[in-house]
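Colleague: The following comprises the amino acid sequence and a computationally predicted model.
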Amino acid sequence: MDLELDNVHVLITGASGGIGLETTRLFLKQGAKVTAHYNSNAASLNALIAEFGSDKILAAQANLSAEDDVMRMFSEASNSALGIVQILVINHAISPPEDDSVLNMTLERWRNTIDTNLTASFLVSREYLRRLESASDELKAKAAIVFVGSTAGKYGEAGHADYAASKSALMYGFMLSLKNEIVKIAPKGRVNCVAPGWVRTPKKEEKLKDPIFVHRALATVPLKKPAEPWDIATQIICLSSTKNSGHVSGHVVMVDGGMEGRLLNKLSGDQVLEAL
């Protein structure tokens, strides 16, 4: 299916791994031009640069919590052969691996998570809108922002209130406000969010080898399996396409296997013994 993304310039944050890398690959296969943001390691992007060429993909380093870095990244993207950014995918995030209750969480951890996941998303969105303002009407017609949220933003996550709060704010308060503002700059501009549950990414691979952990993670998921990065990337692409989703704005698409807030799948005695 032609999603009419050929030569559309997309900037993807957190593009060097997991969901971001798969999303970058899929946009490139659709003919889009991609600025692929990374924080510290761009090695995973080299194969895509070799396959699609530097006229189609730019690897751009930035600390997204730093205002100057965000501005520099957009300058590099816009001044390259790719042109002005038309679609923005905000995918980057951190989730400290250690369980830490609100009772014991340090202010340093709270601030770092909020700054990385939420404040950085504000800085990136603001710079995108500022540069979009001077674009031609033709370029503005493809304007779209897609956030990557999380089931933690809908259901909460004990031991990770910092992560859950940052995602909830992104998915609802920020996204719903932004979808009413983008149209003042680009009348056809849209803002949506894709919210995954557990995804089989390199960072989560070790945890997903533990059968007890997998049961707990999937206990309320009818499909009884984690998503693959492809599952999330295809929804991001779908919402980014004006042809496919041109009248869709302000929505959170849950890509969670049907997760609910109640226990659906009980662990049998044999499964407990096998896990032990």
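Modeller: Thanks, I have the structure now. Numbering: from 1, shown residues only.

Colleague: alpha carbons only for contacts and neighbour counts from here, please
Modeller: Will do.

Colleague: Go ahead and confirm V10 touches L82.
Modeller: No: in this structure, V10 is not within contact of L82 by C-alpha atoms under 8 Å, at 9.0 Å.

Colleague: and the helix or strand containing A164, what other elements does it pack with?
Modeller: Taking DSSP states H and E as the definition, A164 sits inside helix 161-168. The helices and strands touching helix 161-168, judged by 3 or more C-alpha pairs under 8 Å, 6 or more residues apart in numbering; DSSP states H and E, are helix 107-114, helix 152-155.

Colleague: If we use 6 Å, what do you get?
Modeller: Helices and strands touching helix 161-168, as assessed by 3 or more C-alpha pairs under 6 Å, 6 or more residues apart in numbering; DSSP states H and E, comprise helix 152-155.

Colleague: Which elements pack onto the helix it packs on?
Modeller: Based on contacts counted as 3+ C-alpha pairs under 6 Å, 6+ apart, the elements that helix 152-155 packs against are helix 161-168.

Colleague: ok, now how distant is G53 from A217?
Modeller: 39 Å (C-alpha to C-alpha, to the nearest Å).

Colleague: Comparing these two, which shows the higher neighbour count?
Modeller: Under the criterion of other C-alpha atoms under 10 Å, the comparison of G53 against A217 puts A217 first, with 17 against 12.

Colleague: dropping in the other structure now:
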Amino acid sequence: MISLVGKVAIVTGGSRGIGAACARLLASAGAKVAIGYRSRDEEAQRLATEITSLGGSVLLQRGSLDTLAANEGLVQATREQFGQVDIFVGNAGVWPPNPLAIEALPADRWRHTMATNVDGMYFGAQAVIPHLPAGGRMIFISSTAGQRGEAGHADYAASKGAMISFVKSLAVELGPRDITVNSIAPGWVDTEAVTIPFADEGRTRIEANIPLRRVASPDDIAGPVLFLASPLARHVTGEILNVNGGSVLCG
């Protein structure tokens, strides 16, 4: 059993889907958890109630995390409530579900995707790194799209490709401080974001192209996050851990 007793984790984009699963699992391992979320108050409160009912400690912080000030506010609130930060899970992000050819991709969608997925990651790192101790953990949720590209979603693929390079750069930079930086690269995950592509026979067609013949659940992503946050992964850094059922094989 992995124990994170005495540790404090921040999870961004934590009110639902992958983020909620990560927050729940980290808390079940004993970590105190600060959850940053954009707007889903009801879902965030429901998750907080679930964690506290099981004896966990949780902080909710509402707001968009695409600025340095917002990220610093989340880190400051976490330290004021729990006294420290040991683990940072950067999960906040967007995936515009409607595919668009590059010549039809509007600049405002490109900018929004980059501001959320790239700027948010950059500002989150700037805000939290000064407060991470030796043994600190940073884990970012990237995507198979950042490894192989994704037709019709050049904005999203580019943002996740940037994340992968960012993770590798930080791993080298922060290694001498004994801070590990890794990424989970999911394939398809059963969340609200994929309602449109899963409609009709979409899910069946997608599953047929996955060697394990199933779409991941948010818990399937949270488990590897817990591993990377734990002492078991103390010598793993700069890794892009693929959690995609075998749909993209690059190791």
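Modeller: That came through, no problem. Just so we're clear, the structure is a prediction, and the values are computed from it rather than from any experiment.

Colleague: Once they're superposed, tell me the TM-score.
Modeller: With the length set by TM-score structural alignment, normalised by the length of structure 2, the two chains reach a TM-score of 0.92; 247 aligned residues with a C-alpha RMSD of 1.8 Å.

Colleague: if we can go back for a sec, out of V10 and L82 of structure 1, which sits in the more crowded spot?
Modeller: Neighbours were tallied for V10 of structure 1 and for L82 using other C-alpha under 10 Å; the higher tally belongs to V10 (29 against 22).

Colleague: Can you tell me the SS state at that one?
Modeller: For V10 of structure 1, the reduced secondary structure class is strand; criterion used: DSSP: H, G, I helix; E, B strand; the rest coil.

Colleague: Contact partners for it?
Modeller: Taking C-alpha atoms under 6 Å, 6 or more residues apart in numbering as the criterion, V10 of structure 1 is in contact with 34, 85, 87-88.

Colleague: Closest one of these to I94 of structure 1?
Modeller: Within the contacts of V10 of structure 1, the smallest distance to I94 of structure 1 is 18.8 Å, found for L88 (C-alpha to C-alpha).

Colleague: what's the burial count for that closest one?
Modeller: Residues within reach of L88 of structure 1, counting by other C-alpha under 10 Å, total 24.

Colleague: now the helices for structure 1?
Modeller: Taking DSSP state H to define them, one finds helices in structure 1 at 18-29, 46-52, 67-79, 107-114, 120-132, 137-140, 152-155, 161-168, 175-181, 211-218, 229-240, 242-245, 269-275.

Colleague: Kindly reformat the contacts of V10 of structure 1 as CSV containing distance to G159 of structure 1.
Modeller: Shown next, in CSV, are the contacts of V10 of structure 1 (distance: C-alpha to C-alpha, whole Å):
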residue, distance to G159 of structure 1
V34, 35
V85, 37
I87, 34
L88, 30
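
Colleague: Show only the entries of the residues you listed found in strands.
Modeller: Judged by DSSP state E, the subset of the contacts of V10 of structure 1 located in strands is 34, 87-88.

Colleague: what sits against the residue positioned nearest the centre of structure 2?
Modeller: The structure's structure 2 has its C-alpha centroid closest to N91; by C-alpha atoms, centre = their mean the separation is 2.2 Å. With contacts defined as C-alpha under 6 Å, 6+ apart, the neighbours of N91 of structure 2 are 12-13, 141.

Colleague: so stretch 225-239 of structure 1 aligns onto which residues of structure 2?
Modeller: Taking TM-score structural alignment as the measure, structure 2 aligns residues 214-228 with stretch 225-239 of structure 1.

Colleague: So which residues make contact with the matching stretch?
Modeller: Stretch 214-228 of structure 2 has contacts (C-alpha under 6 Å, 6+ apart) with 17-18, 21-22, 188-190, 207.

Colleague: for stretch 105-112 of structure 2, same thing?
Modeller: Under the criterion C-alpha under 6 Å, 6+ apart, residues D155 lie in contact with stretch 105-112 of structure 2.

Colleague: quick check, distance from that stretch to the centre of its chain.
Modeller: Between the centre of stretch 105-112 of structure 2 and the centre of its chain there are 22 Å (C-alpha atoms, centre = their mean, to the nearest Å).

Colleague: Please identify the buried residues of it?
Modeller: Applying a neighbour-count criterion of 16 or more other C-alpha atoms under 10 Å, one finds 110, 112 buried in stretch 105-112 of structure 2.

Colleague: and if you look at stretch 18-33 of structure 1?
Modeller: Buried residues in stretch 18-33 of structure 1, counting neighbours by 16+ other C-alpha under 10 Å, are found at 18-28, 30-33.
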